[in-house]
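Participant: prediction below, plus the sequence it came from.
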Amino acid sequence: MRNGFLVLVAAVALALWCSEPPAPKAANAPADQFSAGRAFLDIAEIAQRPHPIGSADHERVKAYLVSRLTAMGLTPVTQSERILRQGHGRAVSAPITNIIATLKGADAQAPAVLVMSHYDTVPDSPGAADDTAGVASALEIAHVMQRAGTPPRDIIFLFTDGEEMGLLGATAFFAHHPLVSHIGAVINLEARGDSGRVNMFETGPNNRAAIALWRAEVSHPTANSLASAIYKLMPNDTDMTLSVQRGLPGLNFAFMGDEMAYHTPVSTPEHINLGSVQDMGNSALAAVKAFAATIPAQTENSVYSDFLGVFLIQYSFFTGWVLFAAAALAMFTAIFLAQRSTPFAWGRGILGALFAIGVPALLLWLAGLSFGAVHHYMRVAYFDYLLAGAGLIALGAGLFCAGSFEDRWRPAAVWQVLMLITLALATAFQLYMPEGAYVIVWPLLAASCIAILRYGVFRGEDHFGAVLVTGLVALIFIAQVVMMALMAFTSLGVDLPLVLVAPLLPVLLLTLVVPGGRLPRAVSLLILIGGAALFAYGRMAPPTSTHPQPTIVSYVYDAGSGKAYRAEYLSNGDAWTKAVLGPNAQKGPLPWFSRRSGWFTETKAVPVPSADLSVARLGDKLEVTMTAAPGAAYAELSFRDKAGAGPEELMPAAKQSNARDVRYFAPDRFTWEVPVPKSGALEIRASVLYPEWPEAAQKLPSLPEGKMAFSYHAATEVMLKREWKK
């Protein structure tokens, strides 16, 4: 019992230690080194306040970047245009200004390296991390590369605009800018949260050479090909999506710890972890240096992963099959040696293994269900408690179930069955996602080697040498799996705690195969109970100033009915929301737009900025004109024919699209053309958002401790509706 407990505790401690970002270097660090202290000077200046498109602070940041680049001796140029991006049934349009500066290289004809970050933020967030940290890191990288002398090739620094609106600046750059043909490789800097290690989570196509070049230059990297493979299947996008679509090689970096700061007022310069900025700079600077020397060729993809965040392992898909075969051979050898040394009960082993995986899966699924419809940002407030709780629930339940089928005279073959299950999963990964098979193959190979040592070399004698050697191997590989589990939970686990079942399998396997690895059921039960208590606290703890809940309260004027409302779109009906909305607050479909729900109450109608919506037929098209008063942040149009479907195609600016919903930023007046619907009747709904609360309306009280503004909080929405019929 003591061995297994010590191995687990030491492995978790090692994983947590390896997951810490490096210490930030001071502003007086040598000029040839990336300094988070110097980068912070830019973060503090840029992230004073939110700076979304259309705001005064957006203009302030734009001017600052141009001035900063000019002071560095570069010659910044701007790319300004209104850009339209469409997809997934939606279209978005906004005026953007990209800022571009080139550090000239020795060979002006050689393909250039593009370093990309975005300088706009969402409303209500200063964006110290997303993406001011990326912008400041790019500026510091330019400083370091400038001091190092003339690089072998041009290095282009692109500060995109409108990323938060839908990758608009990157869309404009890659669609229209002449420098695109000069680019040979891309490095993108992003953030989701404001702490933690920086992960290189996405690459361009055929990444083997890009990874190899970066690997030779970087120290203490964090990256793995499973994350990149999974990211391709997700709907998430960054500016690098546009370069990937063009087939350019590249690397995408981001840190994502403390997600409470992602897109919220918490993301201030004082809150950001400078160690994370240092980690981003170290990793990205290594990529810039590597690609400046050699633009990566594009031949094939590869398998790669950092090991404990210390070094990067990379190999081909063929080598992956070789390792898989070696793990399978070692596994069957280990099972044979163990069975020859100590006959195991396979029936109880099968039951123990199935329960050791199935029961934790059930408990984690129920833990996820406990959130109900609670908004994501209300879940992440106590992230650390949820992470620790979910991990202990999985581990405690797994070890309890595995130990419940043991017998003092004839042990159950639990670890052998877990090996067979692991081999089956490894086979599936090798066939369908070879980039991710290593997460199964490496622990399986390690566990098999431990068993071979235990039953073949030490012949089942659990003396000090056997325990020491096998325990150290298990400790290192369990720590590696725990680091993967931390990343998986940070990416998906708050909304889907069930994700921890995947790393639980190799952790159980490695723990149980060590001599004395099984914990008494009483200890396992205590771990389970402790995990449940931590998760429950993380789920139920009240909001505080350091663990706030988001809120969006709007004043809504329905021009069709002449009625006005106060609405809250995120709340779970807490006392503050009910006090703000009044005693008649109710939750349900919104009267002005029944396809959305929230808390609302009718209030006194007061003067609001004007807005108008008109429809005219022009041949086989309908011309929809939206007019808003000055100062509107955006207007949103929604098209539905009377049968409930959207038009087959929309044609904004003479470009065809299948968009049914359109968001148009800085919308003073614009026209949208749609085909005449086949049903002969079209419903058009419009929402115009003004970022300020109406002057004549009763003022909102200040947000209390434990509440934070989110998105366009304290804004005015004007709702309009038109129906067109033949």
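Facilitator: That came in fine, so what should we check first?
Participant: from now on I want contacts and neighbour counts done on CA atoms only, so please keep to that.
Facilitator: Will do.
Participant: correct me if wrong, but Leu74 is in a strand.
Facilitator: No. The assignment for Leu74, made by DSSP: H, G, I helix; E, B strand; the rest coil, is coil rather than a strand.
Participant: ok, it - how many residues close by?
Facilitator: Neighbourhood size, Leu74 [other CA atoms under 10 Å]: 18.
Participant: contacting residues around the residue lying closest to it once chain neighbours are set aside?
Facilitator: Of all residues not flanking Leu74 in the chain, Ala101 sits nearest, at 6.3 Å (CA to CA, 6 or more residues apart in numbering). Listed by CA atoms under 8 Å, 6 or more residues apart in numbering, the contact set of Ala101 reads 69, 74-77, 156-158.
Participant: do the same with Leu622
Facilitator: 615-616, 673-676.
Participant: before we move on, back to that, please identify the helix or strand for the residue nearest to Leu74.
Facilitator: strand 90-103 (DSSP states H and E).
Participant: related to what we said a few turns ago, so which of the contacts of Leu622 belong to strands?
Facilitator: 615-616, 673-675 (DSSP state E).
Participant: of those residues, just say which sits nearest to Met165.
Facilitator: Glu673 (21.7 Å; CA to CA).
Participant: the closest one touches Asp620, doesn't it?
Facilitator: No. Glu673 is beyond contact range of Asp620, at 10.1 Å (criterion: CA atoms under 8 Å).
Participant: and those two? Which one has more around it.
Facilitator: The residue with more neighbours, out of Glu673 and Asp620, is Glu673; 22 against 10, by other CA under 10 Å.
Participant: quick one: contacts for the residue nearest to the more buried one when sequence neighbours are not counted?
Facilitator: Among residues not flanking Glu673 along the chain, Glu623 sits closest, at 4.7 Å (CA to CA, 6+ apart). Remark: with contacts taken as CA under 8 Å, 6+ apart, Glu623 is in contact with 615-617, 671-674.
Participant: okay, pairing it with this:
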Amino acid sequence: MPAERSRRRRRVSSRAGRVPGLILVVVLLGLVAWSVAALQPPAPRPADAPTDEFSAARAFEHVQQIAAQTHVAGSDADAQVVEGLVDTLSALGLDTRVQNSVGAWQYEAGSTEMARVRNVVAVLPGSDPTGRLFLMAHHDSVETGPGAADDAAGVSALLEAVRALAAGPQLRNDVVVVLTDAEEACLCGAEAFADSHPLAAGGGVVLNFEARGTSGPPIMFETSRGNAGLADAFAAAAPHPVASSFAVEVYRALPNDTDFSVLLGDGDFTGLNTAFIDGAAGYHTPQDVPERLDRATLQALGDNALAVARELGDRDLVPLSEAGKDDASYFPVLGRLVRYPGSLVWPLAGAALLGVAVLALVLRRRGISTLRRTAAGTALALVPLVLAPLAAQGLWSLLVLIRPDYGSMLDPWRPGWYRLATVAVVLAVVLIWYALLRRRIGPASLAAGGLVWLAVLAAVLAAVAPGGSYLAAWPALAGAVAGILVAVADNRVVRLAAALVAGAVAVVVLAPTVALFFPALGLRTGVAPSFVATMMVVALLPAVEMLFADPDGERGSWAAVAVPGTAVVLAVACAAVGLSVDRFDAEHPVPSQLVYALDSDTGQAWWASTEDDPGAYTAFYVDGRETLPVDFPYLAGEDVATGPAQAADLPAPGVTPVSDVVVGGKRQITVRVAPQRPGVRLLVLDLSVEGGTVTGAQAAGRDVPDVALGEDRLWITFHAPPPSGLQATFTVDGDGPVQLRVIDGSDGLSGLPGFEPRPDGVDAAGTHSSDLVLVGATTALG
């Protein structure tokens, strides 16, 4: 009986000992929820909101007009959009003009992309300008959808913001509204503006507005270099300051571009780039319609555009128009933007390294852990840091196995439950690892080992991506200081307080990044946000330990099973709910990418798809993989899924020689290329010279960039060609034969032999080549 009473007392003591730990974990989970909720956009304001405020309802009326139909560059529908934009801006009192030009971008040796563009440019004059503030978005849509989010939302946000600016006190600086054309095709509208518009000559500060989804908080994700001054202005003005210097570092490392990239590349501009990115399944698809656009997102986008424009409109733009000395570090914390100079990045990383080193020595001095045990904990901490993100990625692979049509998607239509399941998988892996090792290695040794890797990561990031070092430096430093205090004080109250403070630092720094990186990178590449989630869970180990704490030292503690088991159950439950909730239907279709290509020289035709694993609908047309024997845009040199197609009665573009003369010892050939079928939105001119080089070229009066010249082949992709035809001139050095292969492209597969319309629940994928019809032929030029 005494033994039974003793065991009963130990069980009661164990449960009582875990209660504070349970409360602590609940508080930290609440802080996670608060940190994520603070990122979310506000409720949209109605149409009768005060005139000096931004109203999503008023802006949405513009979205409905702009995105009433697909309006690709050069189309009649886009011409109507341009006309409406001119009327709207003129009615607001702005001096509004249309820039008709030809832009060239995305060029490299042997190739370039060009486009005929119509930029809408309007000026709101300032009272005493110190420079120009440019507000930029693009008015064209992709070929596969009306572009309500991308970028009718950005254009509409600027129209409503400019209305509020024009109705208020005159700003100090000139505000130039630039609504570019052909962004989706080649960024050529922005290039034409930077290259030849008089208002671009002196440069200035640019605020660009984009979208890569249909919802979520607008994120200021890219800046010019030396951004400290602009980051301060953004933080001071933006009512919804969702931004991260780590996002800036990531985007700089990616090959992605927007109109903002073009102006930065010009060298005369600085600025900020903003986009909302959740709801990626609808990006560039027929489902990017006004009804799917989140009005709260539109409100947040417009609030920030208006507030930051007012801030910069009254500031001295001279220092902001040039790159500052360094980049700032900044990140969102509970609705505010924490920021500090880049000069503090290395001191903080160094402090984190020093902190964990001191922690290891204090643990040894206090007899809590030997250096050998701390080293073992450090080595073993690599296991969850590697295994948890891989397990999270494995969950996505399992979901694709269950639902194969996910394979071509960045994110499902309704990813919320899957994201929770992914975080739960991370939590389960870390907790299982911890439960298995905490008695053998020691809780303090494992927690310290995790902090060592965070401190090392802080130093690595300080060297290669300084704007991201904060992610590891602050949790490592806070955890090290807390650990030292606990080791020295050896007091339960101190232990709770230290775990709360260190855990809170880790949560407010890392939870927003996890929440933002899931939509940014998608579940398809969920390993990256999962790694950040793993960092957060590892930093929270001192708080988690209080759920495991067993005062009587019993080895069979139920918590060692129950705590990680709860995470496993949560992961399974969330994944199951996700599979139930996210189903394909007419409004949330399976994406299908299909191209028809016809070579008029041989009469051979193909169906082709860039899908890695073609879905059921696409597989009806393709039966293998190959590189097509002749080059077509978007397919040239690529291993694509293909299948034989019946040759359609489609004429190839006509090539008419205009002149062939020798100038300065070089052959100069001028041709006119005219589409022979309606709806052509692009022309490819593929000139090859046997034994010679192309030393000069011009299309529609615009010189081809020098970078593209000097090879024996020149590939020009010209978007929005003139309906009457495109005139091009080539200068060739060499006496060898010259041939010109010309390809035109139009949208829509209906009417082609063998084509069957997609069934309900399947629709065109969001790519620039979906439903593209390509017809090519070769002309010998002697």
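Facilitator: Sure thing, it's come through. Bear in mind that the values here come from a model prediction, so they are computed numbers and not experimental data.
Participant: now the TM-score, please.
Facilitator: Overlay of the two chains. TM-score (TM-score structural alignment, normalised by the length of the first structure): 0.89; 715 aligned residues with a CA RMSD of 3.4 Å.
Participant: before we move on, the earlier item: filter the contacts of Leu622 of the first structure down to the buried ones, PyMOL style.
Facilitator: A single PyMOL command selects the buried members of these (16 or more other CA atoms under 10 Å):
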select buried, resi 615+673+674+675+676
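Participant: distance to Ser305 of the first structure for the contacts of Leu622 of the first structure - can I get that in TSV?
Facilitator: TSV is the format used below for those (distance: CA to CA, whole Å):
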residue	distance to Ser305 of the first structure
Val615	56
Ala616	58
Glu673	49
Val674	49
Pro675	51
Val676	54
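Participant: hmm, back to that, from the ones in strands among the contacts of Leu622 of the first structure, which single one is nearest Thr294 of the first structure?
Facilitator: Out of those, the member with the shortest distance to Thr294 of the first structure (by CA to CA) is Glu673, at 47.9 Å.
Participant: what ranges does the stretch 451-600 of the first structure have for its helices?
Facilitator: With helices called from DSSP state H, counting those that start in this stretch, the stretch 451-600 of the first structure shows them at 464-488, 501-513, 521-540, 575-581.
Participant: mind listing what Ala666 of the first structure touches?
Facilitator: 54, 94-95, 631-635.
Participant: ignore the last one, Pro20 of the second structure
Facilitator: 496, 546.
Participant: doesn't it lie inside a helix?
Facilitator: Yes. Applying three-state DSSP, one finds Pro20 of the second structure inside a helix.
Participant: give me the neighbour count for Gly87 of the first structure.
Facilitator: The burial count for Gly87 of the first structure: 10, using other CA under 10 Å.
Participant: give the contact list for it.
Facilitator: 657-659.
Participant: which of those residues sits closest to Ala361 of the first structure?
Facilitator: Ala659 (39.3 Å).
Participant: measure the nearest residue to the closest one once chain neighbours are set aside to Val303 of the first structure for me?
Facilitator: Leaving aside its chain neighbours, Ala659 of the first structure sits nearest to Gly89 (4.0 Å; criterion: CA to CA, 6+ apart). Noted for Gly89 of the first structure: a distance of 35 Å to Val303 of the first structure, by CA to CA, to the nearest Å.
Participant: next one: Gly196 of the first structure
Facilitator: Gly196 of the first structure is 24 Å from Val303 of the first structure, by CA to CA.
Participant: tell me the counterpart of Val590 of the second structure in the first structure.
Facilitator: Using TM-score structural alignment, the equivalent of Val590 of the second structure in the first structure is Gln549.
Participant: can you count the residues close to that match?
Facilitator: Look at Gln549 of the first structure: counted by other CA under 10 Å, it has 26 neighbours.
Participant: next: Val439 of the first structure.
Facilitator: 21.
Participant: so who does it touch?
Facilitator: Neighbours of Val439 of the first structure in contact, by CA under 8 Å, 6+ apart: Val481.
Participant: what helix or strand is it located in?
Facilitator: helix 438-452.
Participant: matching residues in the second structure for that helix?
Facilitator: Taking TM-score structural alignment, helix 438-452 of the first structure hits residues 470-484 over in the second structure.
Participant: next one: stretch 226-236 of the first structure
Facilitator: Using TM-score structural alignment, stretch 226-236 of the first structure pairs with 246-256 in the second structure.
Participant: I figured Gln317 of the first structure hits Leu323, correct?
Facilitator: For the record, residue 317 of the first structure is Phe, not Gln. No. Look at Phe317 of the first structure against Leu323 with CA under 8 Å: they stay out of range, at 9.8 Å.
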